[in-house]
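Q: predicted model, plus sequence, below.
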Amino acid sequence: MADETVGVVGAGIVGLATAREIALSRPGTVVVVLDKEQEVAAHQSGHNSGVVHAGIYYPPGSLKADLCVRGVALLREYCQERRLPYREIGKLVVAVRADELDRMEHLYTRARGNHVPDLRRVGREEIRELEPHAGGLAALHSPRTAITDYPAIARELAKDIEASGGRVRLGFPVTSVRARASGVEVGSGARRLRVDRLVLCAGLQSDAVARLAGDGREPRIVPFRGEYMLLKPDRAHLVNGLVYPVPDPRYPFLGVHFTPRVNGTVEVGPNAVLALAREGYRRTRISPRDLLGLAGYPGTWRMAARHWRTGVKEYRGSLSAAAFMKDAAHYVPGVGVHDVVRGGAGVRAQALDRDGTLVDDFRIHRHGRITAVRNAPSPAATASLAIARHIAAAVYEGS
């Protein structure tokens, strides 16, 4: 007989890692992962860039920074043990304008505070040695930044769960969550499942599922679609590693960059445009329900008032490949619209507070037997194994 049954809603990489961590750290506990899709990693975990971030961007002492740095080591070890792709191809964070140099220096100080390994400043000549086709005045070089295959990792985590005696139940859309004296009852239509504890890792649906469980209405999820171009195969040689811009600290998005993938392709992007559906991977996908939810939330309008100029610029790049590639050409001069084809897209679950603030760190709410992960932004995939330990500790805090 199991000591306890723990349910986890969401078969993305954070939900699967959390279920695995609970199974490993609490012998005798049976974990059950529930997801509405027919495969694991169907949304954010299966549509991200595949980058293993080294911890350059995050404020020292923040949960993001701590979990990212710890998560990299755990993920590298896991990939090595399971013979999953993990390639340290390095990253250049490139300043292309003089007014970006101070921001780059601040980023360097921040990254040093996070103990990013082997990070160093490089000048124009060394940029060319590392990336012969790149432009820029100066850059930060992070040689340990890596790429991997997150859907493959998610599938391996699911195998671990089942090997521990747990289950991954796909095709189980959660429609009700009710706390009972003896545990938590999770419903999917007419189906019912009783668990002793429940963890919500629902990504794009995290606020909706949390409300089913009686959690507060905020933060709300705003979906941002990130669209990619792909370098044509005969142009993929133009970059050796990751080439990124110096980020604007006012926004949680990193801007258009060049990302080699483990399959040999090179992505250019993403942009960040407001999606018209939570799972709006195509521009033509519109959900009236999701739109009404966005329109009825005061935070949406306050965010729009602050960032409308950036929004217009991002939509221009979405509609025009030439405009999209104009930004990319700052970092790899000479690359233009004729060197790329349209690639895929992902949708980011961006949490938003009522005052219009884009939530930038992890948020986890716990009430009784239910623990809700309300925001797990990038670098959630990188940090997934460390996040799992953090969530598992929160689930049992005070028990």
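A: The structure has been received and is ready for your questions. Numbers count the residues shown, from 1 in each chain.
Q: from here on, just use CA atoms for contacts and neighbour counts.
A: Will do.
Q: next helix or strand past whatever helix or strand Val33 lives in?
A: Per DSSP states H and E: Val33 is located in strand 29-34. Using DSSP H and E, the helix or strand that follows strand 29-34 in sequence is strand 51-52.
Q: before we move on, the earlier item: mind listing what's buried in the strand holding Val33?
A: For strand 29-34, the neighbour count (16 or more other C-alpha atoms under 10 Å) marks 29-34 as buried.
Q: do the same with stretch 191-199
A: By neighbour count on 16+ other C-alpha under 10 Å, the buried set for stretch 191-199 is 194-199.
Q: repeat for stretch 326-341
A: By neighbour count with 16+ other C-alpha under 10 Å, stretch 326-341 contains the buried residues 326-332, 335-337, 339-340.
Q: show me where the stretch 251-399 of the chain has strands.
A: Along the stretch 251-399 of the chain, counting by DSSP state E, counting those that start in this stretch, strands occupy 257-260, 266-269, 273-274, 340-352, 363-367, 370-375.
Q: report how many residues lie close to Arg97.
A: By other C-alpha atoms under 10 Å, the residues close to Arg97 number 12.
Q: brain fart, Glu397
A: For Glu397, using other C-alpha under 10 Å, the count is 9.
Q: one more structure, for comparison:
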Amino acid sequence: MTKYVVIGAGILGLATADAIGASDPSAEIVVLEKEDRVAPHQTGRNSGVIHSGIYYVPGSKKALMSKAGAESMRRFAKDNGIAMQETGKLIVATNESQLPAMRKLLARGQENGIPVRELSAAEALEFEPHVRAVGAIRVETTAIVDFVGVCQRLAEQIAERGGEVRFSSPVTGMHHQGEQTIVQTPTGPIIADVVVSCAGLYADRVAAQDAGKALDYKVVPFRGEYFELTREREHLVNGLIYPVPNPELPFLGVHLTRMARGGVHAGPNAVLALAREGYDWKTIRPADLLDSLRFPGFWKMAKDNLGVGVMEVRRSLSHKRFAASLAELVPEVTEDDIVPSPAGVRAQLLTRDGKIFDDFLIERSGRNVHVLNAPSPAATAALEIGRHIAQQATASA
């Protein structure tokens, strides 16, 4: 019997543990989560969107897994009674200068095999009567889902197969004993044949513990702040309204998203978090902040994106500016129409030369497997990524 320890009860950790159990019924599986519930961080604090795959470079892991992931995630939600709506999405050009980038994105979607089509301004208004658009892309395969509900069901399936999800169980250290790994926790050590780390904001630190040395990558946390439309103004948005993204950045820009369990999310922006779990400006952990500031790649990235960074900080500090960004998409939105909503923190992997690592990065270390970078659409593609990781993990057992 092979013993697997999966670190992290976000959607990737749970999907991986579930996939291992499905492929190896005799496996002993323990999922370790430092918090007291599933999906406490990135998974439970995002927009809840099942992405179609339109944005991603053809042939990349993101492109390949997102399309298949959107299908499997919608199917999983339907089969398990999890809140999900197939809303479709508009990506809107709000002025003529954005049309070339919009059409380039349209071509990318077509190359990725996504059912997309270009709309005129009048056609866009048929889907979203309050939107400002000189042109738009309609993406029919985008949906919204309750990702926390997905995680809860995955945890149930793991338990039904005899696995265990242990909460309030942080990993405090690791060392090797022959081919096995000793995982330290506050309640004692666990001897694992294979460790799979889906540690999100701490992915680089866990991998460095396993390797016994520093990595050439660093997770730098970026906070994404959200608002919600007041109930009286929710009628301004029927589904999902996104801007044409800046191709130089991995962030999609502030957008408006109707949520699977009600309400309309507005955001997120992207500002440096002052702690790995820095969900507001008041949360500062000097060790985390110094970890980012001492990494040479951070300063190179900051220099290359100084203008954008300043704009994001100004928007973070001003509700009026945040509302104005939303009004570029829906002109009727004002500062009085938005109320704060819980923020999220994105674990963004940087290289030493300042490059933002945009694709999924999953690496082996002996028998162990580490998910070092899993940005959006990782939640969308979680079931596919989980199966991919499970194949690597079981092959090394």
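A: Structure received. Keep in mind it's a predicted model, so treat the numbers as computed, not measured.
Q: still on that earlier bit, I'd like the strands of the stretch 251-399 of structure 1 laid out as CSV, including distance to Ala146 of structure 1.
A: CSV is the format used below for the strands of the stretch 251-399 of structure 1 (distance: least, C-alpha to C-alpha, whole Å):
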stretch, distance to Ala146 of structure 1
strand 257-260, 10
strand 266-269, 14
strand 273-274, 26
strand 340-352, 20
strand 363-367, 26
strand 370-375, 24
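Q: for Arg155 of structure 1, which of these is the nearest?
A: strand 340-352 (18.9 Å; C-alpha to C-alpha).
Q: onto which residues of structure 2 does that closest one map?
A: Counting by TM-score structural alignment, strand 340-352 of structure 1 falls onto residues 338-350 of structure 2.
Q: just how off-centre is that stretch within its chain?
A: Between the centre of stretch 338-350 of structure 2 and the centre of its chain there are 10 Å (C-alpha atoms, centre = their mean, to the nearest Å).
Q: which stretch of structure 2 lines up against the strand holding Val33 of structure 1?
A: Counting by TM-score structural alignment, strand 29-34 of structure 1 sits on residues 27-32 of structure 2.
Q: identify the residue of structure 1 aligned to Lys294 of structure 2.
A: Heads up, residue 294 of structure 2 is Arg, not Lys. Checking TM-score structural alignment: Arg294 of structure 2 goes with Gly296.
Q: let me fix that: Glu156 of structure 2
A: So, by TM-score structural alignment, Glu156 of structure 2 is matched to Lys159.
Q: now do the SS call for that match.
A: helix (DSSP: H, G, I helix; E, B strand; the rest coil).
Q: whereabouts in structure 1 does stretch 262-273 of structure 2 align?
A: Aligning stretch 262-273 of structure 2 against structure 1 (TM-score structural alignment) gives residues 264-275.
Q: please apply the same query to stretch 133-141 of structure 2.
A: Using TM-score structural alignment, stretch 133-141 of structure 2 pairs with 136-144 in structure 1.
Q: where do the helices of structure 2 begin and end?
A: 11-23, 61-79, 99-111, 121-127, 147-160, 203-211, 286-293, 296-304, 306-316, 319-327, 382-396 (DSSP state H).
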